[in-house]
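Asks: Sequence first, predicted coordinates after that:
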Amino acid sequence: MKSKKLLVSLATLLLTTGAALPVFSNINSVKADATVQQHEAPLVQNSKIGQGFYSPSQKLALPNPMLRTDPSIFFNSIKQGAVDTWKKHNFLPSVTAAQAAIESGWGTSGLTTAANNLFGIKGRYNGQYIVFPTQEWVNGHYVTINAEFRKYPNWATSVEDHGNFFTDNERYHNLLGVKDYKQVAKLVQQDGYATDPNYAATIIRVIEQYGLQNWDQEAFINTSVPKPAQSESTARVTVNSTFGYRSSGAQMSGTNNVFKKGTNWKVNGFKMINGQEMLLVGGDEYIPRKDTTIDNSILEINYYSNLTVNTYKKDGTLAPNKLKTGTKWKNSGFTTIKGQVMYQVGRDVYLPKLYTQFGASGPKPAQSESTARITVNSTFGYRSSGAQMSGTNNVFKKGTNWKVCGLKMINGQEMILVGGDEYIPRKDTTIDNRVVEVNYIPGQSVPTYKLDGTMAIDKLKNGTKWKNGGFRMINNEQMYQVSTNEYLPKKFTQFGHVDF
């Protein structure tokens, strides 16, 4: 399910703005169905409520739990699917449940009762669908047609499919893994899921009224990723006894009477000896890592749910293999590549340690810049010359989506190319970058540069935020100005991604 990408020119927009295909759906076909009851009110898109199709009378408000469904029955029916959303997608169960209640009218909407479709999603699910009348914008006016909507076997499945939406759309990746339901609710609204200014507040009120935050705590148990890095400071021997070795590879006679099962040893370093990784536990005394509690013979990818990490060749170039979170790989030893420890997991395929159970998980996924949604009531378009395009504020309205074709500094601010020579201010969209955040390895810092390409004095720590004064091309890469003659490479921000 990919986000619907709207138009690249004003002319195209005037023909299609308001078309009823939701961002959820990758199904473009609709067809008539004589079995639809003609007295049913057509479903319509309502960006205030969310991404799907809803009854024309439905409004964003706290659901009325006494309307037809007892709240405990409703929540019990979706709880497992919501909790699984955290395990599969790293999206909070409490927010999922609140959205389900809000968008389905507490389970009373026509789509919910007929097709277990809680979120008004068009298309088919495993080939299953139901036909409902919808109002869509065609040739300058609304017409009623019959369209396919996903039909689910139960509410839990609808909830789980809703989780797919957040991992399939990169603009929501900034909220995956966030554990604070208030922050997630605000990010959902900020990222453009719904346009009603009270959307986040409504989600939070539902969560707190029904104690849905307790679901989050249940989901966190043994499912949170990335997991904290496993400590390598102390090793406990797990076999009956093991021998010690010198760095030369010579076995130390009698040391099996010292390195016995259950004894603990402070780890002072690591080295490959006799084809296996050893732990330095004395001046020149090493023990096999595989014989301890910090055995790394099997490596697990420790990153974000449903996402993958890069691997490398020994020469430092990218390998074609991408490894998914949670998968496990046999370790054939380590080496240092590009200044970082990497484990060999295939023939000339090396996995950075920071993406394993012994690493710090690395940078967050880059925020997508492929599509921009207008976040202000309206904004003007501009030519590359800097001239404002008269009347375009009636086209570039709040909630409309635009395919990003390029970026350019115009009139002292960054603009987004959305047509042949049509630009809109980046600051007026969901990919606003007036504040940039350093996205790197937890606890580490990144370099900054001067305009002449030499390194600046300051290093900026991961997670810190900086005001962006515009971008320049320095050393053949895009950098943001964060101070006088001090530039931060884009690859180290929320809009870039480096593995280390």
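Replies: Alright, I've got the coordinates.
Asks: switch to C-alpha atoms for all contacts and neighbour counts from now on
Replies: Noted.
Asks: Same question for stretch 202-214: list its buried residues.
Replies: For stretch 202-214, burial by neighbour count (16 or more other CA atoms under 10 Å) applies to Thr202, Ile203, Ile204, Val206, Ile207, Leu212, Gln213.
Asks: State the pair within these that is farthest apart.
Replies: For those, the maximum inter-member distance is 14.4 Å, found between Thr202 and Gln213 (CA to CA).
Asks: out of everything not next to it in sequence, what's closest to Tyr382?
Replies: Among residues not flanking Tyr382 along the chain, Gln388 sits closest, at 4.5 Å (CA to CA, 6 or more residues apart in numbering).
Asks: quick one: that neighbour and Gly381 touch, right?
Replies: Yes. If you go by CA atoms under 8 Å, Gln388 and Gly381 touch, sitting 6.1 Å apart.
Asks: Which one's more surrounded, those two?
Replies: Gly381 (26 against 15; other CA atoms under 10 Å).
Asks: Could you count how many residues lie near the nearest residue to that one once chain neighbours are set aside?
Replies: If the residues on either side of it in the chain are set aside, Gly381 comes closest to Ile424, at 4.9 Å by CA to CA, 6+ apart. For Ile424, the tally of surrounding residues (other CA under 10 Å) stands at 27.
Asks: Check the secondary structure at Ile424 for me.
Replies: Applying DSSP: H, G, I helix; E, B strand; the rest coil to Ile424 yields a three-state assignment of strand.
Asks: and here's the other structure:
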Amino acid sequence: MSKLKRKRQKKIKQVSKSVAKIVSLFLILGMLFIVVLQHLSTSVQQTNDSSDTQEQTQQTFIAELLPHAKELQKQYGILPSIILGQAILESDWGKSQLGKDYHNLFGIKAGDAEDKVELKTKEYEDGKWKEITAAFKVYPNWQASMTDHTLLFVNGVSWNTTIYQNVLKATNYKVAAQALQDAGYATDPDYASKITSVIETYQLNQYD
């Protein structure tokens, strides 16, 4: 066999090996691409499922509170959007420890002779947030918490029985939210805007 022929065969073998390596590389890359696509597809599906589940949970929470909120509106004039908006903001859709375990949806504090539980919370004082331990009321169910919340607006507090009257008189959720903040319901300086944001995000004013 001539040297030229041997060189050609050697070159052909080298080219074949190179082609085989390239083909193998493309196959591996192709398989990796498919795996990545499958993973992304699964992640997107899980995200969609999670979003759907969260939305269903939120709608269930609203549906559970709405009938009693409407009853309280009929009896006392309080806007359902304010009841629902505060419940969502204060209890994180009923998932907070206070809301879930003790049925207190609104962070209402307890008096000396009332059933209570002590939990850590945050208060805004002197221009900054501080963690404190406070005594909160314990309720048998969410509806009892809603009733007590409304009666707080109706009866006020011992040192000012009319402090929440502007909340009850309000026919607009924005006015009611601002009245809550002005009356000092919460120490959060952005409380009114947060309540308003919740109401508008979930269109709770449709129930007013």
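Replies: Thanks, I have it. Everything quoted here is computed from the prediction, not taken from an experiment.
Asks: what's the TM-score for these two chains?
Replies: With the length set by TM-score structural alignment, normalised by the length of the second structure, the two chains reach a TM-score of 0.58; 144 aligned residues with a CA RMSD of 3.2 Å.
Asks: contacting residues for the aligned partner of Gly177 of the first structure in the second structure?
Replies: Matched by TM-score structural alignment, Gly177 of the first structure corresponds to Lys169 in the second structure. When contacts are counted by CA atoms under 8 Å, 6 or more residues apart in numbering, Lys169 of the second structure touches Gly77, Ile78, Ala176.
Asks: Take those residues and map them onto the first structure. Which survive?
Replies: Here is what carries over to the first structure from the contacts of Lys169 of the second structure, by both residues aligned by TM-score structural alignment, their matches' CA atoms under 8 Å: Gly77, Ile78.
Asks: got the contacts of Lys169 of the second structure as CSV, with secondary structure, neighbour count and distance to Lys70 of the second structure columns?
Replies: Conversion of the contacts of Lys169 of the second structure to CSV gives the following (DSSP: H, G, I helix; E, B strand; the rest coil; neighbours: other CA atoms under 10 Å; distance: CA to CA, whole Å):
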residue, secondary structure, neighbour count, distance to Lys70 of the second structure
Gly77, coil, 17, 9
Ile78, coil, 26, 9
Ala176, helix, 25, 16
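Asks: what distance separates the lengthiest helix in the second structure from the centre of its chain?
Replies: Secondary structure of the second structure per DSSP state H: the longest helix is helix 3-76. Computed by CA atoms, centre = their mean, to the nearest Å, the chain-centroid distance of helix 3-76 of the second structure equals 27 Å.
Asks: which strands and helices sit next to that helix?
Replies: Using 3 or more CA pairs under 8 Å, 6 or more residues apart in numbering; DSSP states H and E as the contact test, the elements touching helix 3-76 of the second structure are helix 80-91, helix 142-155.
Asks: Relative to Trp129 of the second structure, which of these is closest?
Replies: That would be, of those and by CA to CA, helix 80-91, which comes in at 16.1 Å.
Asks: corresponding residues in the first structure for the closest one?
Replies: Going by TM-score structural alignment, helix 80-91 of the second structure lines up with residues 93-104 of the first structure.
Asks: So Arg373 of the first structure is in contact with Ile416, correct?
Replies: No. Arg373 of the first structure lies out of contact with Ile416 (CA under 8 Å); the separation is 11.2 Å.
Asks: who's more crowded, these two?
Replies: The neighbour comparison of Arg373 of the first structure against Ile416 (other CA under 10 Å) goes to Ile416, with 27 against 23.
Asks: which one in the second structure is aligned with that one?
Replies: Using TM-score structural alignment, Ile416 of the first structure lacks an equivalent in the second structure.
Asks: sec struct for Ile416 of the first structure, please.
Replies: The assignment at Ile416 of the first structure comes out as strand when based on three-state DSSP.
Asks: repeat for Trp93 of the second structure
Replies: Following three-state DSSP, Trp93 of the second structure is assigned to coil.
Asks: quick one on the thing from earlier: from the contacts of Lys169 of the second structure, which single one is nearest Leu25 of the second structure?
Replies: Nearest member of the contacts of Lys169 of the second structure to Leu25 of the second structure, counting by CA to CA, is Ala176, at 66.4 Å.
Asks: Can you tell me the closest non-neighbouring residue to that closest one?
Replies: Ranked by CA to CA, 6+ apart and with sequence neighbours excluded, the top spatial neighbour of Ala176 of the second structure is Val167, at 4.7 Å.
Asks: so how far does whichever strand or helix holds that neighbour sit from its counterpart in the first structure?
Replies: Here Val167 of the second structure sits within helix 165-169, counting by DSSP states H and E. Once fitted to the first structure, helix 165-169 of the second structure is off its aligned match by 2.2 Å on average (mean CA distance after the TM-score superposition for the first structure).
Asks: Tell me the buried residues in that helix?
Replies: Neighbour counts using 16+ other CA under 10 Å place Gln165, Asn166, Val167, Leu168 of helix 165-169 of the second structure among the buried residues.
Asks: Tell me who's in contact with the first one.
Replies: The contact partners of Gln165 of the second structure, taken as CA under 8 Å, 6+ apart, are Phe153, Val154, Gly156.
Asks: Can you redo these as JSON lines, where the extra columns are distance to Lys17 of the second structure and neighbour count?
Replies: Listed next are these as JSON lines, based on distance: CA to CA, whole Å; neighbours: other CA atoms under 10 Å:
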{"residue": "Phe153", "distance to Lys17 of the second structure": "84", "neighbour count": "21"}
{"residue": "Val154", "distance to Lys17 of the second structure": "87", "neighbour count": "19"}
{"residue": "Gly156", "distance to Lys17 of the second structure": "88", "neighbour count": "15"}
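Asks: Kindly reformat those residues as JSON lines containing distance to Thr187 of the second structure.
Replies: Shown next, in JSON lines, are the contacts of Gln165 of the second structure (distance: CA to CA, whole Å):
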{"residue": "Phe153", "distance to Thr187 of the second structure": "17"}
{"residue": "Val154", "distance to Thr187 of the second structure": "20"}
{"residue": "Gly156", "distance to Thr187 of the second structure": "17"}
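Asks: Filter these by whether they're kept in the first structure.
Replies: Shared with the first structure, among the contacts of Gln165 of the second structure: Phe153, Val154, Gly156 (both residues aligned by TM-score structural alignment, their matches' CA under 8 Å).
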